[in-house]
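A.B. asks: predicted structure and sequence below. I'll ask about it afterward.
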Amino acid sequence: MGLSAGDGRARSPRDEEWPEAEKAEKLARGAALKWASGVFYRPEKLEGLGQYRSRETQRNSSIRSRLKSTVQSYLEGVSAGLEQLQSAAQEVQSVCQDLGAARWTLLDSADRFQGLQQMRVLMAEHVQLASVVQVLPQLFSVHEVFSHILQLLHGQHLLEAHAELMMMEHLRDNILSQLHLRRLSSAQATVLSYFGGLQELNESLAKQLWDIVGSSLRLVREDPVLFVTAVRIIEREEKIDDTLLLEATFLPPGRPKGWRQKFYHVLQDTITGAHFHASRMDAQGPGLARHLAALQKDIVSELRVVKDLMVQCVPAHYNILSICTATYHQALTSHLQDILQEDLDKQALFLLLEWALRVYHSPEMMGHPDLLPEVDISALGPLLSPELVDQMERKYVVKVKASVLEWMQRTLEVEFKEWFREEEPETDHQGFFQSALPIIVMQMLNENIQVASLITSSLQQKVYNMALEELEAFLGRLREALVQCGKEHQKDRTVPKYYVSYLLAMLNNNLALSSSVSSLHPNAAHREVPASLWAALDRMQKKACQLLLEELLLDLQPLCLQLPSRKWLSGSQLVSNMCEVIDKYAKDFSHVRKPVFTLLLMESELLVASQYLRALMQKKMVCKSEEERGQLCHRLLQDATQLQELFCGLGLDQSQQSLEAVFALRELICLKDPALLSLEVLGFITKYPDVSDEHISTLLDLRGDVSKEVRHVVLEMMAQHPQVLPESYRPIFSTILVPVPELPFCLRKGKCA
């Protein structure tokens, strides 16, 4: 209640003046009230009220004493500050009075300074006149000095001439500098006109210097004094340039001269012009080879001179050997690019590639022992960029491709003419027919690949890929030539005379190409023969085999046309004649190497079997009785056995023969009970899944005793058991076409009811 009553008191003037104190007091009272309510919320706590009052009284006394001490200290500091401010104000007032007195004294002495200004002007004029008097003898002798300098230049006394020239330039530049400082620009033109001869002398001196630098490679070998003199003059001028540029207040006309940079430019132009700006050269074959050899010799010789002699004639910071090496390198790069603009043949492209990638870095040129280790071109980059090298390699491959194509075309033309010769092809030591075609083709391709390997592996790979492409294309053209030869032979079988022998020679040639192509690339890791090339070789082999089998077929067909017949049933030499034809061809086939010989035997046997079966299915004969069927079965057994024994004798295993189909067909005809044909036919179609309904129907017709009901049962059974050809199965019946049966009830030709 006491705290609440206190809050209701009227505000004192001090509270109005310090609102923060009132706010603080309220917060303190509130905090005290909160603390008291928390401590004395229970009656038993009131017993310690006296202790709390005593402790808070002591605490308040301590706080009051500290506040008094702080306020006292603050008041003492304020008092000392006020005293210092008062002392400073008195000193400032004294200084103001002294400054006022000095100002009045200066105003009284102003008239006396006017006389001093006139003395200053006279002094400046005196200094100028004294300077002019000092240089008058030199000014009067300027033209005489010019004449003397010119005489010295004509006599090639370059150091003396340059010393006097520097003196004249120094005189002129001092005068111009003074005029510049005094901003007397109108007088500068007069001075420049008076010293106008300096420009001509500078140009004359510079011309002699650059002529000397242009002949530096010769001079350092014969008499290096003149070259050293030129370098000393250039260094003098460089120091003058550096000094003037460092001061950066006034640059005389013609400065900076930059003669050191000019020295580099002249030296680089001399090197470039001596070898790379010559008249138009012969960019083909021998002319290019001579040009590159001359470049190699001259560059090595001149770099030796630079390394051994010129380096000693110039300061070390010139890096003259590095500058010359880089100049030759860059000039060669540009020069080779210019040469590549020409339409170069393959020899020229090869020379450039070999020279740039091999010779240039070899001990014969930039890696010469006389140049190492000072000459190092590794930091200059390649002479030709990788992109340019790739472009050159592609151009080279195109040129080689054209050459290979032309050569192969001539080879094919010669080979084609040889097929029509009146003598057999040549044989090797084993008696196999052959020609020079594989050796010529592979040797040509191999030589080009080997030559490319002398440059880079990438070029070798490009030429290798091109060689395989051209070989594939050549095989295609060779196959077309065989087809053309076959057409000529069909018109007249006596032309070519040794048609079969040359076909066998081509098969041996194809085998030789197949075995050689795998080793065409010297690096086994890069022998990637494309599948298309193997396919081309396979097509070539198949075409030659096909033409041979067609030739065999032409000799067999007249005999096969006699099958079947009554005369054949009664016994004839028909199959014996067929065996003689086959044996004749087999003897010819013995001139081809074994893999193809075996293939030809297999294909010949398949051809004989299919022709034999085809003849039986031409509906030329129907057995009229059981006796005829027995004769037919006997004849089939004899023929098949004779043919089979023939091929076995030639080296063809019985498991590789297709004549087993004749034995199986004989079982169908020999079956005495037609009701069992459906089971026999089921076994037949299981063994020969390519047999069709027409084939079976024709065979049933051949028996001559099969009723419509039995035929229907057999065909229905076949429909219920469709067959799938195994992957390894060799088709035989699918190649045999059965004649279409004639429609019945024909009233007249071409129209049926």
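C.D. replies: Everything's here; your move.
A.B. asks: from here on, contacts and neighbour counts on C-alpha atoms
C.D. replies: Noted.
A.B. asks: strands along this protein, start to end?
C.D. replies: Read by DSSP state E, the chain holds these strands, from start to end of the chain: 746-748, 751-752.
A.B. asks: dump the ones you listed into JSON lines; add distance to residue 75 and mean neighbour count as well.
C.D. replies: As requested, the strands of the chain are exported to JSON lines (distance: least, CA to CA, whole Å; neighbours: other CA atoms under 10 Å):
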{"stretch": "strand 746-748", "distance to residue 75": "154", "mean neighbour count": "9"}
{"stretch": "strand 751-752", "distance to residue 75": "150", "mean neighbour count": "9"}
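A.B. asks: mind checking which of those strands is nearest residue 660?
C.D. replies: Closest to residue 660 of those is strand 746-748 (CA to CA; 40.0 Å).
A.B. asks: between the strands of the chain, which gets nearest to residue 107?
C.D. replies: Per CA to CA, nearest to residue 107 of these: strand 751-752, 154.4 Å.
A.B. asks: chain center to that closest one, what's the gap?
C.D. replies: 75 Å (CA atoms, centre = their mean, to the nearest Å).
A.B. asks: also stretch 502-516?
C.D. replies: Centroid displacement of stretch 502-516 relative to its chain, using CA atoms, centre = their mean, is 38 Å.
A.B. asks: now do it: everything it contacts.
C.D. replies: Residues from elsewhere that reach stretch 502-516 (CA atoms under 8 Å, 6 or more residues apart in numbering): 419, 424-425, 432-435, 437-438, 442, 534, 537, 540-541, 544-545, 547-548, 589, 591-593, 596.
A.B. asks: here's the one I want to compare it with:
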Amino acid sequence: MNMKHLEDEARKAALNEIKNMFKTPSQLEKLSEYKRRAEMKKASADALLKSKIQNQLESVKVGIKQLKVCLSEVQDATNRVYDVNNLLEPLPITYNNLEDFRSEVIKYAQYGTAMEHLTNIANIEEKVKKTLQFIEDDKLLDAHQCLHELEISRDDLLYEVHIEPEKYSGTVDKITLRKYFDKVDLILQRLQEKIRLILSRCLHIVRIKPTMIVTTLRIIEREENSDEYALQQQKFSGFLPPGRPKKWRDMAMNILYKGVVDRIEGSKLENRSEKLWLVKDLEITRKIILNDLRLIKSLCTPCFPPDYNIFHQYIKFYHKALANYLNRIIKSKLEGNEYVTLLSWILNTYNGSELMSHSDLKIDSSKITGPLLQPEQLKKLETDYLEIIERNYQEWMNNILEKEKEEWLSKITEENMFQENYGEFYLTSAPFTIFEMIKEHLEVTNTISADITFDALLLSMRRMEIFAQNYRSDVTDFKYRHLKNYYQIKYFQDHIIAVINNNLKMIELSRHLKLLYWPQSQAKHYENFKRLIKTFQTNSEEAAVYLVEDAFIEIESIFNELFTSKWLQDRTLIKSICKTLDKSFSKFIHLKPDNLTLVMNIAQKMLTMNYIKALLSKRLSKQLNEIEIITPIDLILALSDILIADIELLVLDLTTLLGNYPSISEDHILRLFYIRSDIKPAIIREKIHDAMQAKKSPISTAKCDDIFKEITFNNKLW
């Protein structure tokens, strides 16, 4: 940037500031003060500038000094490199001069190797025999030592051939050496067979001679170290001795696992035709695993190196072998309670105090890798078992229905109709048989888990609902068959009473099952239970209607004669109705109290409906002073009060009647007053219209109000 330009800019800024400072003459008096301030500000700026410049100069001095040091070091390094180059110049000549020396060194090393292994090379036959005899005598450490010496002799010679292939015949020499030492492989094979035999009988040998297990493991550890050394050597030289790595530790683990598999497979029962074969088989398996793990924890653990973690390794072996065995059992197809046995054993016994959680073992459950069966397999087992339960329910409940229908149509005497001792109330064995059947299944599933029990409970309720629907259909067919041949089925009422009581008993037993097996925390599927109860309640109500309708069949003709001229002449008709109903109702004492109340309400409603229908059927027309009302029910009393009411107060009485019985229609009231020949129809209609206009919301809805909805007439009145 141009300094002159900066000075001009500074000058302009200063002039502007002075102009602003001295706008009035009075401000000139402060000139000396302004001047002093400016000098102080200038002195402060000069001091700050000097300080900054001084710091910059110090930094530059330090930098220059460091650059001088670096230059000196670079020059020194350059001189040293030059000296080294001078020293290295004669090395190629020296290297060529030492070629003969190097050859002699290699020969010396080869001669040294040959001399070192000369004994093994010259006496290989004798040493092989000696080693084999050690193996036969179970002197395995001595045998392994001899084998190790022979392998070292062979591998060292092969290594010498490998590092200088140009001086030897290459592959030919290697083949010759390996052929010369081929009996080493024989020793290795025999020793390996011996070790495999010992490991396969590990649990037996550890009881009688644990030192043999320790010896075997020492040999395996030595071979593992030799494998590691051979692999390290391969990284640097590319040479890997024949047969390496042997991986005897992996071999040992595989043999131990195979021994576990043989223990589990060898314990299974051959005869699956026995009823409890699976129970016995699993119990034998449990005892074997428990005893073996106790033995492993107490005897094998001290024999094996700590890094083997042999106890938990065996737990994994048994877990895996058992899982495979159980999968084979499942694939062979289970039957009936075999599902329960297997599920209970897997979910409860295996992880329970009888096996894995046994106090002698103290197994950390986190060490067990995965479940015995996958969740989808367990779900499939549960589903298959529930399907078996459902098939059993379907078959048994169908048989119960068939038995019920046979009893309905059988010609047995009244004394033998209900053989079971259920007291004064008529019942059949159906509810108790179904309940016992369901309870047995739920008790069995409860030994497995609460979830399966709840699923079984829902299934049971669903099948009970289907049974209730079929029961209802069969009872309806039974009713129509009875109506078709009225006198053929002598004890129709007795059987219907038993049906009504059966439905109530099924409700009671369903609630008992819910109390026993429905989890308190379970809120789902509650509508299933309510629907089941509703179905049996509907069955009871329909059967109660059938029972009352059958009682009314014999008095239907008497109702047809009410409010006729014959009725006026013969006042015994009402007594005949009462007598007939009393005879029919005499068997109702065999209904349970709740059912008796239900039936009596239906009978009261039906009696009222028939009586009112007869009353409104315009069979009779009389003067007010000639009317005498016979009133069996409160509703009929209400109608009788309307019928004999004063014409002037009729609107008020009709308003009360319409408020209490909203379903009564204009046609019903007109038909009622048809009996009153002293009142014209036009007046009645006018009173009815006035009452309907004055009617407010219903005062109270009577229980029998719906009777009027069921009373209809096809013929027109007036």
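C.D. replies: Sure, I can see it. Model, not experiment: these values are computed from the prediction.
A.B. asks: got a TM-score for the pair?
C.D. replies: After superposition, the two chains reach a TM-score (TM-score structural alignment, normalised by the length of structure 2) of 0.82; 681 aligned residues with a CA RMSD of 4.5 Å.
A.B. asks: follow-up on the earlier one: can the strands of structure 1 go into a markdown table with extra columns for distance to residue 100 of structure 1?
C.D. replies: What follows is those, written out as a markdown table (distance: least, CA to CA, whole Å):
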| stretch | distance to residue 100 of structure 1 |
| --- | --- |
| strand 746-748 | 159 |
| strand 751-752 | 154 |
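A.B. asks: between the ones you listed, which gets nearest to residue 385 of structure 1?
C.D. replies: Closest among those, using CA to CA: strand 751-752, at 82.4 Å.
A.B. asks: picking that back up, out of the strands of structure 1, nearest to residue 332 of structure 1?
C.D. replies: With CA to CA as the yardstick, what comes closest out of the strands of structure 1 is strand 751-752 (90.3 Å).
A.B. asks: what is that closest one packed up against?
C.D. replies: The helices and strands touching strand 751-752 of structure 1, judged by 3 or more CA pairs under 8 Å, 6 or more residues apart in numbering; DSSP states H and E, number zero.
A.B. asks: what's the closest of the strands of structure 1 to residue 118 of structure 1?
C.D. replies: Nearest to residue 118 of structure 1, of those and by CA to CA, is strand 751-752 at 150.0 Å.
A.B. asks: neighbours of residue 439 of structure 2, how many?
C.D. replies: When counting by other CA atoms under 10 Å, one arrives at 17 neighbours for residue 439 of structure 2.
A.B. asks: what's the neighbour count on residue 339 of structure 1?
C.D. replies: 18.
A.B. asks: residues in contact with it?
C.D. replies: By CA under 8 Å, 6+ apart, the neighbours of residue 339 of structure 1 are residue 283.
A.B. asks: show me what it aligns to in structure 2.
C.D. replies: Matched across to structure 2, residue 339 of structure 1 falls on residue 329, judged by TM-score structural alignment.
A.B. asks: before we move on, what about residue 216 of structure 1?
C.D. replies: In structure 2, residue 216 of structure 1 lands on residue 202 (TM-score structural alignment).
A.B. asks: can you tell me how far that match is from residue 304 of structure 2?
C.D. replies: Remark: distance between residue 202 of structure 2 and residue 304 of structure 2 (CA to CA, to the nearest Å) = 11 Å.
A.B. asks: who has more neighbours out of the two?
C.D. replies: More neighbours surround residue 202 than the other of residue 202 of structure 2 and residue 304, with 20 against 17 (other CA under 10 Å).
A.B. asks: what lines up with residue 433 of structure 2 in structure 1?
C.D. replies: By TM-score structural alignment, residue 433 of structure 2 lines up with residue 440.
A.B. asks: for its match, which non-adjacent residue is spatially closest?
C.D. replies: residue 411 (7.8 Å; CA to CA, 6 or more residues apart in numbering).
A.B. asks: map the one you found onto structure 2.
C.D. replies: In structure 2, residue 411 of structure 1 lands on residue 400 (TM-score structural alignment).
A.B. asks: cool, and residue 232 of structure 1?
C.D. replies: In structure 2, residue 232 of structure 1 lands on residue 218 (TM-score structural alignment).
A.B. asks: same check, this time on residue 697 of structure 1
C.D. replies: By TM-score structural alignment, residue 697 of structure 1 lines up with residue 670.
A.B. asks: wait, doesn't that match sit right on residue 684?
C.D. replies: Yes. Using CA atoms under 8 Å, residue 670 of structure 2 is in contact with residue 684, at 6.9 Å.
A.B. asks: give the intersection of the neighbour lists for those two.
C.D. replies: If you check residue 670 of structure 2 and residue 684 against CA under 8 Å, 6+ apart, no residue is contacted by both.
A.B. asks: and residue 319 of structure 1, what's its match in structure 2?
C.D. replies: By TM-score structural alignment, residue 319 of structure 1 lines up with residue 309.
A.B. asks: contacting residues for its match?
C.D. replies: Applying CA under 8 Å, 6+ apart, the residues near residue 309 of structure 2 are residue 301.
A.B. asks: quick check: the gap between it and residue 316 of structure 2.
C.D. replies: Taking CA to CA, one finds residue 309 of structure 2 at 11 Å from residue 316 of structure 2.
A.B. asks: what do you get for residue 594 of structure 2?
C.D. replies: From residue 594 of structure 2 to residue 316 of structure 2 the distance is 62 Å (CA to CA).
A.B. asks: neighbour count for the two, which is higher?
C.D. replies: residue 316 (17 against 10).
A.B. asks: for that one, which non-adjacent residue is closest in space?
C.D. replies: Closest to residue 316 of structure 2 by CA to CA, 6+ apart is residue 368, at 6.4 Å.
A.B. asks: what sits against the one you found?
C.D. replies: 315, 316, 319.
A.B. asks: would you list those residues in a markdown table and tack on distance to residue 473 of structure 2?
C.D. replies: Output for the contacts of residue 368 of structure 2, formatted as a markdown table (distance: CA to CA, whole Å):
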| residue | distance to residue 473 of structure 2 |
| --- | --- |
| 315 | 59 |
| 316 | 58 |
| 319 | 54 |
